[in-house]
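# Any chance you could fold what I've pasted below:
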Amino acid sequence: MPDDELWTTGDIAERLGITTERVRQLSHRDGFPAPAGRAKHIRYWRARDIEDWIEKNRPDQGAAT
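Sure, this is the predicted structure:
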């Protein structure tokens, strides 16, 4: 994965197999990575930050294949 790859809530939802609404809920919890930025109303995160969060908080989801 490129270091500069950015993910939206939709990308994160697809990666985790959950809904975008659930990603929005998770994104407001302590410990979830801060967004790297936003474009209008869309927040986006560094994919690497999300993968690190998954490894720590959802180890059963493991590294992306």
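# contacts, neighbours, all on C-alpha from now
Will do.
# For the spatially closest residue to R38 that is not a sequence neighbour, pull up the helix or strand it's in.
Excluding the flanking residues, the one nearest R38 by C-alpha to C-alpha, 6 or more residues apart in numbering is Y44, at 5.8 Å. Applying DSSP states H and E as the criterion places Y44 in strand 42-46.
# Look at P35 and say how many residues are nearby.
17 (other C-alpha atoms under 10 Å).
# For the comparison step, fold the sequence that follows:
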Amino acid sequence: MTRLQLMGTHEIRVRLGGISRQRAYELTMRRNFPEPVAELAQGKVWLAEDVERWIAEHRRSLADSEDDT
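Modelled structure (predicted):
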């Protein structure tokens, strides 16, 4: 049986080095961020592979935008 690997905002925050809740919200609301696969009472969840791909493509620009703040 194949298990889906999912990430919520907490996992995304940890994966991005402990960013704030506000910063995680800003990133996940971007047009280029993957669509969540579900919205639960606890919040949105994404496929981990989609989030990892997004991080790989945008990590440099994320670091640059952090420097601007």
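# re earlier: right, and the residue nearest to R38 of structure 1 touches G37 too?
Yes - applying C-alpha atoms under 8 Å, one finds Y44 of structure 1 in contact with G37, separated by 5.7 Å.
# Quick check: L6 of structure 1 vs P35 of structure 1, distance?
Remark: distance between L6 of structure 1 and P35 of structure 1 (C-alpha to C-alpha, to the nearest Å) = 10 Å.
# joint contacts of the two?
Y44, W45, R46 (C-alpha atoms under 8 Å, 6 or more residues apart in numbering).
# residue in structure 2 matching the first one?
Pointing back at Y44 of structure 1 there. Using TM-score structural alignment, the equivalent of Y44 of structure 1 in structure 2 is V45.
# List the residues that contact that match.
So V45 of structure 2 contacts L6, M7, G8, T9, P36, V37, A38, E39 (C-alpha under 8 Å, 6+ apart).
# secondary structure class for the last one?
In this case it means E39 of structure 2. Using DSSP: H, G, I helix; E, B strand; the rest coil, the three-state assignment for E39 of structure 2 comes out as strand.
# I'd like to know how many residues surround it.
Count around E39 of structure 2 with other C-alpha under 10 Å applied: 11.
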